[in-house]
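S.K.: Following is a predicted model, sequence given first.
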Amino acid sequence: MTDMDKVWQRVKLARSADRPTSKSLIKAIFPDFIELHGDRLYGDDEAIVGGLATFNDIPVTVIAEEKGTDTQNRLKHNFGMPHPEGYRKALRLMKQAEKFKRPIITIIDTPGAYPGLGAEERGQAGAIALNLKELMVLKTPIIVIVLGEGGSGGALAIGVGDHIMMFENAIYSILSPEGFASILFKDSTRANEAAHLMKLTAEDLKSFGIIDEIILEGKGLNTDPEVGYTNLKKQISKQLTKLMKTPVEKLLVNRYDKFKKMGEYEESVIKNEELAD
């Protein structure tokens, strides 16, 4: 199997219908989770699931992107593609967490923000931008987990944090391989080639300093999720203890530096595009 084939295999695993969704992960890690609803402005977007829980007796706020399971459930959750009200709900819960000094744990699993006309009319770009701005200065620890797909601003809108973990078969990138191939090669069917160039695997992103931790899956979340869940619990426990002891001012400085690295990574991907042209 070539390197290109290996990367494409990761993309397929990250997108697989057999992969546990955020709700499955929440049930395993946060069994006392209580869901909260609505953005207090427009409505409740079920592509974003958020609420209160405890981890090792520590109160936390959990916010996740949910793709859904069967066809009906996926339609309900809009295939994990949030609308602006979803991002506003996430920000409302994050602000609440800051007020009550609760750490935040976010779970990324989305192909991207919903690109429909209604979402644009209700301020999709502005909602994402506001989340990025507010997350950079939110005075509480934030742990980010990339579960499956991490696509573009749709992922990044809940992805600014102090410690970013990524499951080994997840992907995280500035857009989909198909979208990148359409731009780079003018041919979306060459998505496997684009994925190889994009450096979207956990190993690539760890080497660039974009993520901090790779969560090993054993046989894979798609076949035996318990190994991955156990490894995740250990890392959440370790990082939560560490981050809660870190002064807030230091947290914010480190968070800014991490986000800056991500911007530099995006610039390098764009340069690859321009060189190909």
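M.R.: Arrived safely, thanks for sending.

S.K.: drop to CA atoms for contacts and neighbour counts, all remaining ones
M.R.: Noted.

S.K.: Name the helix or strand for residue 239, please.
M.R.: helix 225-245 (DSSP states H and E).

S.K.: What are the buried residues along that helix?
M.R.: 225-226, 228-229, 231-233, 235-236, 239-240, 243-244 (16 or more other Cα atoms under 10 Å).

S.K.: ok, second structure coming up, stack it against the first:
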Amino acid sequence: MHNYLDFEKPVADLDSQIIELKRISGDEGSLDVSDDIARLEKRSRDALIDLYKKLNPWQKTLVARHPDRPHCVDYLSRLITDFTPLAGDRYFAEDHAVIAGFGRFNGEAIAVIGQEKGADTQTRLKHNFGMARPEGYRKAVRIMEMADRFGIPVLTLVDTAGAYPGIGAEERGQAEAIARSTETCLRLSVPLVSLVIGEGGSGGAIAIAAANRVLMLEHAIYSVISPEAGASILWRDAARAKDVAQAMKITAQDLKSFGVIDTVVEEPTGGAHRDPEAAIDAAGRAVSAAFAELAGLDGPALKRERRQKFLAMGRDLKV
């Protein structure tokens, strides 16, 4: 059984009927209900396709946060071979919210930096729900600088509600660490591709996503603030998050039209959580195409292109 979101109730009801018919068919072997099952399965597929064609920004936010959605570790295990994680920022500590290291992508050396939310209670606590502390961003800087030194392309996987806002993180220079990581992205002399796989939240995301190419999964979100936090600031009412999600233009489709991202990666019908392997494979093909586009550029050209990409955002905007 899937973990159904609230707006998926019509599909959940149909799938419950299918399960019940299959149970009856199994208990009473003489009863042939295969035609009924096939009819309901078609209705369920059609209902799912129809629902996901018309998702509003808040519904996309829920899909982006779905607990079964593939996370950073899933992308690493499927796309990256010979991955060797490196720990610590050489200043303070290891931050498990950021996974970083070196491996091979399509047989070529690559540096990978990703934000990991965790898949169950134990791993969510270990990875701090994907919310990095300063040492996480300083670790990212260490890996990017190492990749730059050895001429190795960098791939970043973005999935965070935002940087960790705790007192300790602020005491250790959270803002400076985010700024330094963003600066490092912009001055790399190697290709940098970022893929938003779930949530791209505020500075916590841009710190590893100031890239030559920014890709987003079809139902991911990318915003300056979470809808709930925005609603709390504007109206002192987090319940109005749906209104903020609509107003902020946080979907991949809107951001592509504004030039904030470069590519929207299609997800399987019903979201990446329904077929993680297909979603990861599609993302892998898009990442491969992005690196192929950058292959002929030297260091100064890569830096210049990256700089111009971000300077151009918000200019010549037709509203």
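M.R.: Cool, got the structure. Since the structure is predicted, the reported quantities are computational estimates derived from the model, not experimental observations.

S.K.: tm score of chain vs chain?
M.R.: Remark: TM-score between the superposed chains equals 0.91 [TM-score structural alignment, normalised by the length of structure 1]; 265 aligned residues with a Cα RMSD of 1.8 Å.

S.K.: Name the residues that touch the helix holding residue 239 of structure 1?
M.R.: Contact with helix 225-245 of structure 1 is made by 20, 25, 28-29, 55-56, 103, 141, 143, 162-163, 167, 215-221, 251, as judged by Cα atoms under 8 Å, 6 or more residues apart in numbering.

S.K.: Now list the buried members of those.
M.R.: By 16+ other Cα under 10 Å, the contacts of helix 225-245 of structure 1 give 20, 25, 29, 55, 103, 141, 143, 162-163, 167, 215-217, 220-221, 251 as buried.

S.K.: ok, of those, which one's closest to residue 186 of structure 1?
M.R.: Lowest distance from residue 186 of structure 1 to these (Cα to Cα) belongs to residue 167, with 30.8 Å.

S.K.: So what does the closest one match up with in structure 2?
M.R.: Residue 167 of structure 1 maps onto residue 217 in structure 2, with residues paired by TM-score structural alignment.

S.K.: Return the residues in contact with that match.
M.R.: By Cα under 8 Å, 6+ apart, the residues touching residue 217 of structure 2 are 195, 196, 197, 198, 252, 264, 265, 266, 267, 283.

S.K.: Where does the second one sit: helix, strand or coil?
M.R.: Read it as residue 196 of structure 2. strand (DSSP: H, G, I helix; E, B strand; the rest coil).

S.K.: How many residues are close by the aligned residue in structure 2 for residue 200 of structure 1?
M.R.: Aligned counterpart of residue 200 of structure 1 in structure 2: residue 250 (TM-score structural alignment). The local packing of residue 250 of structure 2 (other Cα atoms under 10 Å) involves 25 other residues.

S.K.: before we move on, what about residue 51 of structure 2?
M.R.: Residue 51 of structure 2 has 18 neighbouring residues, counting by other Cα under 10 Å.

S.K.: Distance of it relative to residue 59 of structure 2?
M.R.: Distance from residue 51 of structure 2 to residue 59 of structure 2, counting by Cα to Cα, to the nearest Å: 10 Å.

S.K.: any chance you could map the helices in the stretch 151-277 of structure 1?
M.R.: Using DSSP state H, counting those that start in this stretch, the helices found in the stretch 151-277 of structure 1 span residues 152-156, 177-184, 191-198, 202-208, 225-245, 248-276.

S.K.: Onto which residues of structure 2 does the second one map?
M.R.: Translated: helix 177-184 of structure 1. Using TM-score structural alignment, helix 177-184 of structure 1 pairs with 227-234 in structure 2.

S.K.: in the matching stretch, what's buried?
M.R.: Result for stretch 227-234 of structure 2 [16+ other Cα under 10 Å]: buried residues 227, 228, 229, 230, 231, 232.

S.K.: Residues contacting that stretch, please?
M.R.: Applying Cα under 8 Å, 6+ apart, the set of residues contacting stretch 227-234 of structure 2 from outside is 237, 238, 239, 240, 241, 242, 243, 244, 245.

S.K.: 10 Å instead, please
M.R.: With contact meaning Cα atoms under 10 Å, 6 or more residues apart in numbering, stretch 227-234 of structure 2 is reached by 57-58, 61, 201, 224-226, 235-248, 250.

S.K.: Once aligned, what mean separation remains between it and structure 1?
M.R.: Taking mean Cα distance after the TM-score superposition for structure 1, the mean distance separating stretch 227-234 of structure 2 from the aligned residues in structure 1 is 1.3 Å.
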